[in-house]
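S.K.: with the input below, show me the fold.
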Amino acid sequence: MLNSMLENRYKVLKLLHQGENNQIFKALDTSTSGKVALKIELSENHNLILHEIQVLTDLYDLIGFPRILSQGKHKGRYYIILNYLGKSLQNKFLSLNCKFTLSCVLRLAEEFFYRIESLHKAGYIHKDLRPENVATGYGLNWQSLFLVGFTYSNKYIENNNGRHVQCFITKTLSSNVNFSSVNVMNKINPSRRDDIESIIYILIYFYCGVLPWISNGKMTEVEIKKTKESIVLEPLCKNYPFEFISCLRYVRGLEYDQEPDYEMLRSCFKDMALKNKILRVYDWALSNEKMISRARLDRSKTPSCKKTTLRQMRRTLARESRKSLGKGSENKVMEFKAKEETYDGKFGDSKDSKDNEENKDMISRMDTVISDEYPEIKNRDQIIKLRNDFLQIWIKECILTSKRRS
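M.R.: Modelled structure (predicted):
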């Protein structure tokens, strides 16, 4: 599959994830030179991709969900081309020593409940929420969360009458044992409340670094279910913040077809941040700011500095002369330096304005650096705008904090 070309446009570069039924590759859109994601089925007999295409088509206009760029068949297997996203929360979690700070978890909680509310309002439930199925944004969208992995998602509203589907016992077991709800483990068909319960398990997992049933890898499904049922009771709940357990108790008290109070859930974690005077930010915010500061900019539309340009030109000429002439050619290198001085004079005091313009254009073109590593960052204005947006948010949080103290 690697190095294959799809639709004479998308070149497959790297395997990113190997799932049970599909593979996800990093690919290059040769028409735009941008990165895209390719998701393709493992077998010709599967048609789960077709189901996911239907779900993502219905979610196309919503924030925080992948967008389909193209779809088709390759050697009998269905595939979809999606916009490129960042790392999953599981990868972020592992890279940060398997634990997020409380400020990060509270920020994630807010984003989680916004995303799941949008999904539920569109008439779908996810059914497979886990850290691997939540991705961060790519490039300048690094602050956004994206829900992915809609292979098992389905509608909870009947198309013919608009009513909620009836509760029934299913014969299939969930493959997501660690983060599935107690009702799902009891083989009750999932509804909106079960997505919320999975989110709370994920938040506890990120904050504590582990869940009781994950730390003991030898637990059976029956033992895991009993541990989940007792997590809201003493003495287990004393190890977790009260707000987590309070939300868990609320969700388990919902009826099968009852709509969760998303605003109440968000407010619970927001009040927790205010009470503890916590600024809700991601733990990986600093690393992304450093990435932006180190990014090489496309300066083709910005005025060039003459002194810097000449210095770069001298270094380039000297480097090229050493490569082409070899050792013992110092005299010829001096000739290059003499030519550079004549260029310097032309740029400074020459009366021939036409030569000046041609030389300046030449310097501007030589000074143009187009970044392949960070194609989202086009010029300095975007960096300044990003910095100003961050400062405005920080100032508002400081004002709110000072008002609370007074």
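S.K.: please make it C-alpha for all contacts and neighbour counts, starting now.
M.R.: Fine.
S.K.: need the contact partners of stretch 76-85.
M.R.: Residues outside stretch 76-85 that contact it (C-alpha atoms under 8 Å, 6 or more residues apart in numbering) are 26, 35-44, 47, 49-50, 53, 66-73, 135-138.
S.K.: all the strands of the stretch 51-200 of the chain, in order from the start?
M.R.: Taking DSSP state E, counting those that start in this stretch as the test, the strands found in the stretch 51-200 of the chain are 68-74, 77-83, 124-125, 134-136, 145-147, 154-155.
S.K.: can you add distance to residue 233 and mean neighbour count and give those strands back as a markdown table?
M.R.: Listed next are these as a markdown table, based on distance: least, C-alpha to C-alpha, whole Å; neighbours: other C-alpha atoms under 10 Å:
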| stretch | distance to residue 233 | mean neighbour count |
| --- | --- | --- |
| strand 68-74 | 44 | 15 |
| strand 77-83 | 43 | 21 |
| strand 124-125 | 28 | 24 |
| strand 134-136 | 29 | 22 |
| strand 145-147 | 31 | 22 |
| strand 154-155 | 32 | 17 |
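S.K.: one more, so I can put them side by side:
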Amino acid sequence: MTQLQGTDKETNQRVAIKLEDIYTTPMGQSATEFEGELYPQLPNNTFPELLWTGKTKGGLYDALVTDLLGPSLQNLWVYCDNSFGMDTLCNIAIQALQRLKALHRKGIIHNDIKPSNLAMGSGTKGNTLYIIDYGLATRYEDIQGWEKVPGGVTGTAHYAPLEAVRDKRMRSYRDDLESLGLTLVELAKGALPWDATPSGKVLEHRERVTLDELCAGLPDVKFLLEHARSLRFEQQPNYDPLIRRFQRRRSEPGKGKTWVFDWVRRRYERMQEKMEKREADMEMERQAQMEIGEREAHVENRRRSRDEEDDGEEEAPPRRRRRQE
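M.R.: Okay, here's the model as predicted:
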């Protein structure tokens, strides 16, 4: 799978391009081809817009072209030193829950919710959260009745629900919610407890971690994970109470001020630091120039003073040699 950026020659619009070699799936439908079929079913406005899908010239790749969004939460999280404050975390949770609600209402399960698959918009939509990358998504109608069919880990195991890691059930709506909960824990704390655990011992480690330990200091995330684990296979989460909990948790629940994300604040702070450094450098340069000017003026004044002293003295007559006798 190859991710690229390009420019639409007709509109001059920047676009995101996904390419998948057809030889990686010679006998079946590629993930990119499936994603191209799924996009028209996604809700409007808050999901990436599909611009074109099909095979490239020569038929070597399945291609998907969408509008180009802003940075992913993974990149923004690194930019903010691997930690988000509570307001930013709540704003992410609120929008992610709204997107999952819209997605699940369409009968679509994402199966790979993680920071790199959550991206912010660009331009006037810079504060809008998007869920991206539907190559591993499933339609509920295609898996209905498969509750007892082992599903295993689909997507990134790091954020997979515990039961999926145990390989005991097919993924459903509830599992998108659990993956979101684990994502929020990582974004708040900087890491999940099993980050450094060898792959063969991840399940053993995860089974020892209680929700109280995992969500210490994050009661609303704990409530979200408990709700996800209480759902049946066919049930969709009760999104609205979850959204309201995160809305109440923000420092100013009813004000737009809380939609200023940490990365916006960090960018502003860094711009301020650069401006202050530039001003300090300019001030140092001014001081240096003033000192140079003062030294040059001092030297010039001393030179003039010597010249004036020399001009004021009468030249002594030449001394005669005494005649030798």
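S.K.: TM between them?
M.R.: The pair, once superposed, lands on a TM-score of 0.73 when counted by TM-score structural alignment, normalised by the length of structure 2; 262 aligned residues with a C-alpha RMSD of 2.7 Å.
S.K.: of the contacts of stretch 76-85 of structure 1, buried ones?
M.R.: For the contacts of stretch 76-85 of structure 1, a neighbour count by 16 or more other C-alpha atoms under 10 Å gives the buried set as 26, 35-42, 49-50, 53, 66-67, 71, 135-138.
S.K.: residues contacting residue 133 of structure 2?
M.R.: With contacts defined as C-alpha under 8 Å, 6+ apart, residue 133 of structure 2 is in contact with 35, 117.
S.K.: list the buried residues in the one helix or strand residue 354 of structure 1 maps to.
M.R.: Per DSSP states H and E: residue 354 of structure 1 is located in helix 353-366. By neighbour count on 16+ other C-alpha under 10 Å, the buried set for helix 353-366 of structure 1 is 356, 359, 360, 363, 364.
S.K.: so the first one makes contact with residue 347?
M.R.: Yes. With contacts counted by C-alpha atoms under 8 Å, residue 356 of structure 1 reaches residue 347, the gap being 5.8 Å.
S.K.: now the strands for the stretch 251-400 of structure 1?
M.R.: Counting by DSSP E, counting those that start in this stretch, the stretch 251-400 of structure 1 forms no strands at all.
S.K.: give me the most central residue, structure 1.
M.R.: Centroid-nearest residue in structure 1, with C-alpha atoms, centre = their mean: residue 136, separated by 1.7 Å.
S.K.: just give me the match in structure 1 for residue 45 of structure 2.
M.R.: The alignment partner of residue 45 of structure 2 in structure 1, by TM-score structural alignment, is residue 63.
S.K.: could you give the number of residues near that match?
M.R.: Around residue 63 of structure 1 sit 16 other residues, with neighbours defined as other C-alpha atoms under 10 Å.
S.K.: now for it: which residues touch it?
M.R.: Residues near residue 63 of structure 1 by C-alpha under 8 Å, 6+ apart: residue 115.
S.K.: quick one: stretch 280-289 of structure 2 aligns where in structure 1?
M.R.: Under TM-score structural alignment, there's no match for stretch 280-289 of structure 2.
S.K.: picking that back up, the helix holding residue 354 of structure 1 maps to which residues in structure 2?
M.R.: Aligned by TM-score structural alignment, helix 353-366 of structure 1 falls on no residue of structure 2.
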